[in-house]
Each structure stands twice: as C-alpha cells, then as structure tokens.
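pasting the structure only:
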C-alpha cells in the first residue's frame, strides 16, 4: 500500500497563503507538496476533505495542563501524554508542557518526565517550559511566593543540560533573580529565555535582550506596564524586534482593545503569538483543582484563586484563534499564523508551523465555521471529532 496520501477537496492554508482546488500531499509523515488535483498520482491514497479547511497544526508554548492533569502534579511521561492528547482535541499538534514555580525536586522530576516523554515519542511533545521559580515576588501572580528564589549554579546547570535534549526549551525568568551572565549561558546552550513575572524597567529589559533573552511571557500579565514615562516590560516587548511575545487571548487576561493595540504596535522581526496558559481543566469536567496546596476555581470561562487572582486560563488554542478572528476581526490567515508560524519561529522549530514541502505533516481539518473535524500529527490522525 502506498504511503503517499492526498487530501483533496479542502481549502488549504499553508501558513503563508491560501490554495484552492489543490491537494495536500503527505509522504512518510512529511508534507511533500501542494499540487493541482490533476497532478495527484494515481497510486496516492485519496482522502476527501471536501468543503473543509486544512491548516497547520497549532503550536502552544505554554500549557500547564489538560485532561484533568497538571504537569506540577507528579510529573511523568504518562501525564505529559495525557496533556498532549487533551489539547490535540482542540487542534494543538505541538506543545511545551509548562511547569509552574515549584521546588527544585519537582523541577528535576519534570525534566526527567520530559526525557521519558521524548524517548516514548509522545505525539505532540516537543519540549518543556519552566515558568519559574526564578521570578519576582512582586509580580508573582498565582505562583507560590515561598518557592520563588534566585537562580543558583545547580539550577543553571540543570536547565543548560536540556539544551541539546529537546527540540524546544523555554525558561521564564525575572531579572530580579537571574543575572545577565546566566541568561547568556542559557541562550548559548539553546534555551529560549523569556522575560516574565518581573517588575523590570524598560532599560533593564533592553540589557537582558542584549544578554540573550528573546521572548516575553503572556504580555501585560505579571509585568511592569506601559507608562508614558516608564515604558516597562510591556513597552520593551512591543519595541524590541528581538523579542517574540506570547499573548493569552481569552478576553479575561487582556482586554480586546489592548490586544488590538499591541498587535498593531509590535515591532519585528520577532512577532506576537498565542499561548493558552491552559490548566488541567481543558478537556475535562473539573470545576476546581489544587496548585501548590491552593485551590483554584473554574467559573465563567476563567480560573481564579480564592482571592480573585487569575491562575492560568481555561481556553484551548482553537478557541483562542476564534477569539482573535471573531472579536478582534483578524483575517483568518493572520489569526492562524498567531498559533502556527509565529510560535514556530519564536522557539526555532524548523519543521513545524507550515505546510510547505519538507515540513512535518502536522495539520488540522476545520469546518468553515472553525469547528474541529480532525487533528493530524506526522501524517496520522490523532483525533477525529
């Protein structure tokens, strides 16, 4: 039987432009081409996606949990697989399970779980995001303040060792607790250093960009704000082309007007990209759960601690795309790019985020109303609605 597949009948968005009356050709888990229907080989296995939309699979750089599981809770390859499977139901084909500030032992266990997930070839797993513990207590958000601390040599070595292991690796840090030299060491090891949960000034952010920081974690949230005399990290995120910037588009973390302003203001080549910052509730019926011993409540589309502090989000990536398309009025192609080519570029993924020749055959099939039909990873269906 031929390994070549031809998806026909759909409108195809390759991550950069639209194709009508063409076929997406898949060979051995890779995109081989997008061709006119007349050029589909007779030997190819034809899959009719008539009337639907095909787009690159979504990439999420900040996923704390899903399917009733948080990475912080007994990190394991099985839990990572459960998180990836939960988000595949909403079109995410590549993600970074994210560890929220915790003890050094839990961090070490999360890294070990990442190694095991890679060895097991868990579909959708591409690496880890360590969000803390080297943050600013002043901008802690829902992070447990007693675990926040300066980066020490042991911490640095533990993260640097991951540089050659995972296709992608992010650590969110605050200049208050991490030195410029440590940022340079992380960056030189291939780690994406993201500034977040910090009260740093615009000038300090600039210094840390020079040291190697290349990302900002969940714009506007848990950071120094944009003032007319003190631009803060928000101003740095929008001004410095070296920085790629994550954005939570659930309508709670950032007002739609602020999202639109930021999208228009962002200076490149670094771009804005969507993150869910999702917790264990995605793909589950959980109404509450615990993080570091504190209960988090699910109500009205968001997650909060008892004191009202936001604690991650209750949104999936497809819903995030719908939000920026329907509420902000972004062109559908532009909305999809925020969850595909932009995050791929931000973390240096060379084979994901687009459907051009040689790329991984990670894609979604959507209805014209943007409901999910199916999710594919490496040419295989991993979820069928």
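Alright, I've got the coordinates. Because the structure is a prediction, the values reported are computed rather than measured.

switch to C-alpha atoms for all contacts and neighbour counts from now on
Will do.

residues contacting residue 367?
By CA atoms under 8 Å, 6 or more residues apart in numbering, the contact list for residue 367 reads 51, 52, 53, 373.

Please repeat the previous calculation with a cut-off of 7 Å.
52, 53, 373 (CA atoms under 7 Å, 6 or more residues apart in numbering).

put this beside the first:
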C-alpha cells in the first residue's frame, strides 16, 4: 500500500452509523478500506486524529460565492478556485459554484470557467448551478427582473452543447419560462433540472416533474406556497417522492418550526438536503457587495437589498449542520447526511457522500462539539491540521 495512510484513533461515521475502533485507509485519493486498527499493516503510515470524528465531506449544490468573490462578478477560473477554497474551511469538499440571473455573456463566461475548473480538477469543484435567467418575475427574489426571460431555442442549443464539459450540471427553471419538452431535452443532455423562482400552481408544475425535473430550489423561498386549496410548488415538492429539495437552514430563510414540519412531511425516496446559498461574504469581514449593480448589505447574519429582500445567505455548511442538529433536534447522523449523502443522491454523484470502500476520500475531522479540525479533498488536506506532519495546511 505504497503512498497509503490510515486515519486512526477516532470514531468513523460512514453515512449509516458510527464505527468504534476502526481506521480509515486512504490510497490514491479514494477510501481503500475501513478496518479494525489492530488489523492495520505495520508498514502503513498512521495519522492519529485523537478521538475526533471522521465524517463524509459536505456537498453544497448552491454556492454563489465565498472568500470575497461572487461568481457573477468574477466568472473565471481564479474566482472558482477562491470560492472552493473559502468553503473548504467550513467542511465543504464538493460544491456547485452558482451563477444567478445575469446577461448571456456572464453565463457563457461562467460556463467557460467551469470547463477550465473541471479540466484542471480544482479541489472542491463539482460542477455548476445555473440559477436563472429563465424564471418567473412574480417570484424573482433578489434576481434582477430586467434580466429574467424565457428559455428559447438558442439557449437550449447553448446548454446542450456545453453539457458534460463542466462537471455536474444543475439548472433552476420556472415552468412559466420553459416548456416541458425543453426540460426533457435538458435532462437527456445530462442536466439535473430544479424547479424554483416560480408562482406556478400544482396542476401546471406536475407536467414538469413528468418531463424529468427532479429537484426544488431552496424550499419555501421564491416559490408558490402550500395553501388549503392549492398545493403550490411547496406542496408538490413535499408530496412527490421524485423531487429532492434544497433547504437553507440559517433561521432567516425558513422558520425552524416550518423546517420541522417539512422534514416530517417529505415523501421519499427523494430527500430534503442542506444548501447554503452563500454569497461572497463567507470567510471575510466584508459588510456588503454589489449584485447586478445593486448594493447588498450584511447585517446580523442576513444579507439584504436596500428594500429588505433577502439576497442569498451569510452562512456556511458546517453552521447549517449545527443548526439542524441543535435547533431542530435532528440526530447528528441525520444532520450530517443532509449535508453529504442526500445532496450526493440529489445530483446523482455516486462517488461522494459516504465513507465506504471505493468512494472519494472527501472527509472531515471534527471534534465532538463539531469544531472543524481538518478538511480532506481527494485524500489531501485542503484545510486545517496536517496530521502527518503536525502543521497547519
């Protein structure tokens, strides 16, 4: 096992349960074995995590920015590198940099940056999330209404042409701005289609689920709500076992009691998973930034436009995990899976989300109080303690 090492001395959460007395063997960027520490080869390098937790790395399918960079404002390779690095410091080992509604030029530049990041295997880069511009003005949220428009044949041609070139591909669309046939074409090309920023009624949403849409973007936010005689997208997403749902667990976007109701109500096999919807503020002390030429203010854990509209979130994934564990009463296993296994399932990524033989060695070393000690991406320390040398990475 030349070049291999074993993380020892901690508890392993493999995505199913907590394993005691086991060592995690990493080789060539993947998990080679999970074995009793007593059965390790005497020749293998051992790295002692001293009673910490070894858990799957977090996967964030909606990340607008981080480290002072907003993808819309810097749609290039360096911008993606900065965003991925910033979120690694909070336990995210795979993410989808997200470009929201903007000009066709900005989207094209973001796609070219994604192609470059994918080809160069930027640590933490998983693919892109294209959130808009094919949305509903009625549920625009912070998206610039002047840039929202229907999806037309030239857009479809562009998207299909670039499918598969920039990694995992997620696109948020509103039924008001796209036909079911176009949704099917995108799914067949390799996109995961998420419904969001829509005011559509349930009867108008269901054909899009039949056409292949498999996700709902930031549940409850910027979508038609569930009422006594109209389910809206909220009702469809909870009642339909084919729709996975992203959830921003910062306590501002969705009330904690509403989160608990949604988690209890969600029909499977699709699940509710955590997203941050993070902006450029993560990992910085900046107090504001510009989005489509409009000022966004950072105050008290919230990001808002001047009129008070929420403009993304000022939270990292580790904080989301803590929130659902501590404030919603979810077990630690469930909270961790909402940030790892469930988003991996939603995007169809078979090599991430759990700690099992053959999976990518994307993992975290956490203390029992959920303080992050280290982030490993592909078996390499991307943040925190280098247990091999005893120095910070």
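Yep, that arrived. For clarity, every value in this text was computed on a predicted model and none was experimentally measured.

Drop the TM-score for these two in here.
TM-score of the superposed chains, computed with TM-score structural alignment, normalised by the length of the first structure, equals 0.99; 385 aligned residues with a CA RMSD of 0.9 Å.

re the thing from before, same list (the contacts of residue 367 of the first structure) but as CSV, adding neighbour count.
What follows is those, written out as CSV (neighbours: other CA atoms under 10 Å):
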residue, neighbour count
52, 20
53, 23
373, 19
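
from those, which single one is nearest residue 359 of the first structure?
Of all the contacts of residue 367 of the first structure, residue 359 of the first structure sits closest to residue 53, with 18.4 Å by CA to CA.

need the contact list for that closest one.
10, 11, 12, 365, 366, 367, 368.

okay but residue 167 of the first structure is in contact with residue 124, surely?
No: under the criterion of CA atoms under 7 Å, residue 167 of the first structure makes no contact with residue 124, lying 11.6 Å away.

Which stretches in the stretch 1-150 of the second structure count as helices?
Assigned by DSSP state H, counting those that start in this stretch, the stretch 1-150 of the second structure shows helices spanning 77-88, 104-119.

Check the stretch 151-300 of the second structure too.
Going by DSSP H, counting those that start in this stretch, the stretch 151-300 of the second structure shows helices at 153-162, 180-189, 202-210, 232-239, 256-265.

Next one: the residue of the first structure positioned farthest from its centre relative to residue 326 of the first structure, how far apart?
Most distant from the centre of the first structure: residue 42, at 38.4 Å, with distances by CA atoms, centre = their mean. Between residue 42 of the first structure and residue 326 of the first structure the distance is 40 Å, computed by CA to CA, to the nearest Å.

Could you do residue 352 of the first structure as well?
For residue 352 of the first structure, the distance to residue 326 of the first structure - CA to CA - is 25 Å.

Find the nearest non-adjacent residue to residue 309 of the second structure, please.
residue 142 (6.5 Å; CA to CA, 6 or more residues apart in numbering).

tell me the centre residue of the second structure?
Short answer for the second structure (CA atoms, centre = their mean): residue 60, at 1.6 Å.

in stretch 55-73 of the first structure, what's buried?
Under the neighbour-count criterion of 16 or more other CA atoms under 10 Å, stretch 55-73 of the first structure has 55-72 buried.

re earlier: most tightly surrounded among the helices of the stretch 151-300 of the second structure?
helix 232-239 (a mean of 24; mean count of other CA atoms under 10 Å).

by contact count, what packs against it?
Contact here means 3 or more CA pairs under 7 Å, 6 or more residues apart in numbering; DSSP states H and E; on that basis helix 232-239 of the second structure packs against helix 202-210.

out of residue 352 and residue 326 of the first structure, which sits in the more crowded spot?
Ranked by neighbour count (other CA atoms under 10 Å), residue 352 of the first structure and residue 326 place residue 352 first, with 25 against 13.

re earlier: and the contacts of residue 367 of the first structure, which is closest to residue 256 of the first structure?
Ranked by distance to residue 256 of the first structure (CA to CA), those are led by residue 53 at 26.0 Å.

ok, now how distant is that closest one from residue 15 of the first structure?
As judged by CA to CA, residue 53 of the first structure and residue 15 of the first structure stand 12 Å apart.

what residues are shared contacts of those two?
With CA under 7 Å, 6+ apart as the test, residue 53 of the first structure and residue 15 reach no residue in common.

what's the mean deviation for the one helix or strand residue 333 of the first structure maps to versus the second structure?
Using DSSP states H and E, residue 333 of the first structure sits within helix 332-337. After superposition onto the second structure, helix 332-337 of the first structure sits on average 0.3 Å from its aligned residues (mean CA distance after the TM-score superposition for the first structure).

Report the contact partners of residue 344 of the second structure.
59, 350, 352, 353.

helix or strand right after the host helix or strand of it?
According to DSSP H and E, residue 344 of the second structure maps onto helix 341-347. Per DSSP H and E, the first helix or strand lying C-terminal to helix 341-347 of the second structure is strand 363-366.

What lies in contact with that following strand?
By CA under 7 Å, 6+ apart, strand 363-366 of the second structure touches 52-57, 91, 372-377.

cutoff 10 Å now
Contacts to strand 363-366 of the second structure, defined as CA atoms under 10 Å, 6 or more residues apart in numbering, come from residues 7, 10-12, 14, 31, 49, 51-58, 88, 90-93, 340, 352-355, 371-381, 383-385.

likewise stretch 154-168 of the first structure?
Contacts to stretch 154-168 of the first structure, defined as CA under 10 Å, 6+ apart, come from residues 61, 95-96, 104, 107-108, 111, 114-115, 118, 125-130, 133-134, 169-171, 178, 182-183, 185-192, 344, 346-350.

6 Å - rerun?
With contact meaning CA atoms under 6 Å, 6 or more residues apart in numbering, stretch 154-168 of the first structure is reached by 126, 127, 186, 189, 190, 191.

Looking at the second structure, name the residue matched to the fifth one.
Right, the one you point to is residue 190 of the first structure. In the second structure, the residue paired with residue 190 of the first structure is residue 190, using TM-score structural alignment.

And for that match, the neighbour number?
Neighbour count for residue 190 of the second structure, taken as other CA under 10 Å: 17.

Since that was my last question, I'll sign off now.
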